[in-house]
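Visitor: Take this sequence and fold it.
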Amino acid sequence: MKTLLFLLVGFLGIEALAQSPVRVAVAGLSHGHVGWIFNRADKKDIELVGIYETNPDLVNLFASKYKLDKKIFFSDLNKMLDEVKPEAVSAFGAINEHITIVEACAPRKIHVMVEKPLATTFADAKEIQKLAEQNSIQVLTNYETSWYASNQYVNDLVQQGKLGDIRKVMVNDGHQGPKEIGVSKEFFAILTDPVKNGAGALVDFGCYGANLMTWLLKGERPLSVTAVTHQNKPEIYQKVDDEASIILQYPKAQCIIQASWNWSFGRKDMEVFGNKGYAVAVNATTVRQRLAEKSPEETIKLDPRPAPYTDPFSVLADVVQGRLTLDKNDLYGLPINVTVVEILESARESAKSGKTVFLN
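Guide: The predicted structure follows:
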């Protein structure tokens, strides 16, 4: 009887441990997506234990808006990490600060999730990957399009051979512009800073296409990158591009990425054409497809992806606690996202020089 009771208590203890929330800290409050973590009271998979932010106005704003104890705010990143001992950190500052976050977290064995893209430079991306591997941590890059059932469906068609060999892909992403849609002044300052953001629309929305195309081709790098950028609204976006078109050339396929702060409305869609058929991910749950020349086009309505793929913090919690393992071709994972940064850096170089950049 005692043995049975001991086993039962032990089992319940392990089960409770497996379900305990992941201790998560936030690094930065200036990114426009940070509100997500404060608006998920219905989920208990993470516990917010600390917030790093050096701007006192943002600290006061978020403390007041979300009724947060000022004791969880820190102006020193390392002090926060040492005092609250998070299991993971979610970065919501400038893109060029991601390397600093990982440099602080990796030696402490703290996992990291950043908002897209992974870094502003290829050198930083490679250093992040090196630190992650040396310290056995996960570094995830959050993309909204990773949650789309439509993209998963199209990729399944590709992997099943129903579209044939990929020949042409178009990825269209963006909106009317950061100012036009009313982002905060802090987020606007990041997006329009060529150092903090890496570029304008080219980085902000070009990263989606680079991420998806690299995924569709299972990590293959392009042979060359050609990009054209422009300032359609220089009175608003004085230091960065608001319009970018990027062409990725592969041995037998081409991807055209249209990243813009000049669309009529917000959009994130992808068109994939193979030599047997095509599929268009119209939005998160709608696909238009035609799988044979004599077949009519049909529209497929999909259910949203199941949990945890409805919430990036649920994905983070499952990865940290081992319920979810990222493979080398995962949209969130490092291999793909290091290549994304290489593509974006090559695109900036091409746009600046007016020449195609050939990758080694």
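
Visitor: drop to CA atoms for contacts and neighbour counts, all remaining ones
Guide: Fine.

Visitor: Tell me which stretches of the stretch 151-300 of the chain form helices.
Guide: Using DSSP state H, counting those that start in this stretch, the helices of the stretch 151-300 of the chain run over 178-181, 185-191, 201-204, 206-216.

Visitor: before we go on, could you also do this sequence so I can check it against the first one:
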Amino acid sequence: MRKRFKSTIVLMVLIAGLTLKSNAQNLRLAIAGLNHTHVYGILSKYKDGTANIVGIAEPNKALWVKFGKLFHIPDSLFYTDLKTMVLKTKPDAVLGYNEIAGHVKIVEICAPLHIPVMVEKPLAATLAQAKRIKELADQYHIQVLTNYETTWYPSNWDVYNTVNAGTIGSVKRMVAHDGHQGPKEIGCTEEFLSWLTDPVLNGAGALNDFGCYGADLMTWMMHGQRPIAVTAVLRHYKPAIYPKVDDDATIMVEYPGATGEIEGSWNWPFAIKDFEVFGETGYLHALDTSHIVSRMREKILGSKNVAPLAAPINDPIVYLTAVLHKQIPGTDDLSSLNYNMVVMEILDAAKRSGQEGKRIVLQ
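Guide: Predicted coordinates:
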């Protein structure tokens, strides 16, 4: 009887996963911007038939040619103007792959038309822009979500679930390391670099580009709790390469019962995205997408590889589909607007702290 019950549960999970995948493939998606290199992911899904893209708004026609050839995109899908495109194609959602300061413009166009939006991290270039996005989302009752690569890491979810199960006691310290050798050093495209290294279009340098990952994970781990204070040290190690923005950020985030340290940099000797959590009785370290090491007290050590995530938390488009179909709320998680408003508060306070050289207390 138990075997039959377990088989039935497995079958139900498989059917649910297949249904979500099918719904995701049918979701009518529009793209705003092509100057963010993360766009390669969604365009690859279009090419292999797992994403239904109905329109692409991009003013730079050279990028039409570039991506049209790479991903076999017909000319009929390209538009120079976002509003014209969404009015004609009537998408279920718009995905932002433009400069971070342009996210607010996407929402200003889509919100009155009641079109949900998902942008690449971070939510906005400034806290003022984020507040405008929140105002529009609330006024027109639309979802505005933020996509982070680390949201879909099985290792981060395993750490989160282990902490919530009480296995290592209450969280006392968190450490996030994120970054790489530098966007120019790793060969980012000119159209990407032109805004990523601009203090207005990106809002900062490594602070916004990589500091947002740790801020998002810590906000999630603390269940949306706002910090009480933020202190940051911003460094400029490569002024000849990045003359306008910081290239290294160390941010201390204070909570009533815990401390977080965010290290975002364009100066690592290698690409890194990891996350450490220290509890009262144990330690968990998500080394990469799926590998975790742990330590309980002095000599109880552990290491494991985590299984892939199940739908709908395994993929941004599957997740977006589940939110739009009201299968999950999308209101208090890594992608949610609620949590990402806290992320923007942390980044804003870190920027002010670095500029003013003092600890910033959040009101």
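
Visitor: follow-up on the earlier one: out of the helices of the stretch 151-300 of structure 1, which is the most enclosed?
Guide: Stretch with highest mean neighbour count among the helices of the stretch 151-300 of structure 1: helix 201-204 (a mean of 28; mean count of other Cα atoms under 10 Å).

Visitor: What range does that helix cover in structure 2?
Guide: Aligning helix 201-204 of structure 1 against structure 2 (TM-score structural alignment) gives residues 206-209.

Visitor: what do you get for stretch 264-275 of structure 1?
Guide: Against structure 2, stretch 264-275 of structure 1 falls on residues 269-280 (TM-score structural alignment).

Visitor: can you tell me how far the residue nearest to residue 212 of structure 2 when sequence neighbours are not counted sits from residue 207 of structure 2?
Guide: Of all residues not flanking residue 212 of structure 2 in the chain, residue 122 sits nearest, at 6.1 Å (Cα to Cα, 6 or more residues apart in numbering). Plainly put, residue 122 of structure 2 is 11 Å away from residue 207 of structure 2 if you go by Cα to Cα, to the nearest Å.

Visitor: now the helices of the stretch 151-300 of structure 1 as CSV including distance to residue 346 of structure 1?
Guide: Listed next are those as CSV, based on distance: least, Cα to Cα, whole Å:
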stretch, distance to residue 346 of structure 1
helix 178-181, 24
helix 185-191, 19
helix 201-204, 11
helix 206-216, 11
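
Visitor: Trace residue 21 of structure 1 over to structure 2, please.
Guide: Using TM-score structural alignment as the criterion, residue 21 of structure 1 maps onto residue 26 of structure 2.

Visitor: Can you report how many residues neighbour the residue lying closest to that match once chain neighbours are set aside?
Guide: Residue nearest to residue 26 of structure 2 in three dimensions, not counting chain neighbours: residue 52, with 6.1 Å by Cα to Cα, 6+ apart. When neighbours are defined as other Cα atoms under 10 Å, residue 52 of structure 2 has 19 of them.

Visitor: do you know how far the residue mapped onto residue 52 of structure 2 from structure 1 is from residue 114 of structure 1?
Guide: Matched to structure 1 by TM-score structural alignment, residue 52 of structure 2 sits across from residue 47. When distance is defined by Cα to Cα, residue 47 of structure 1 is 18 Å away from residue 114 of structure 1.

Visitor: Tell me where the stretch 1-150 of structure 2 has strands.
Guide: For the stretch 1-150 of structure 2, applying DSSP state E, counting those that start in this stretch gives strands covering 28-32, 52-57, 78-79, 93-96, 117-120, 144-147.

Visitor: These into TSV, with extra columns for distance to residue 267 of structure 2?
Guide: Output for the strands of the stretch 1-150 of structure 2, formatted as TSV (distance: least, Cα to Cα, whole Å):
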stretch	distance to residue 267 of structure 2
strand 28-32	30
strand 52-57	34
strand 78-79	37
strand 93-96	27
strand 117-120	22
strand 144-147	24
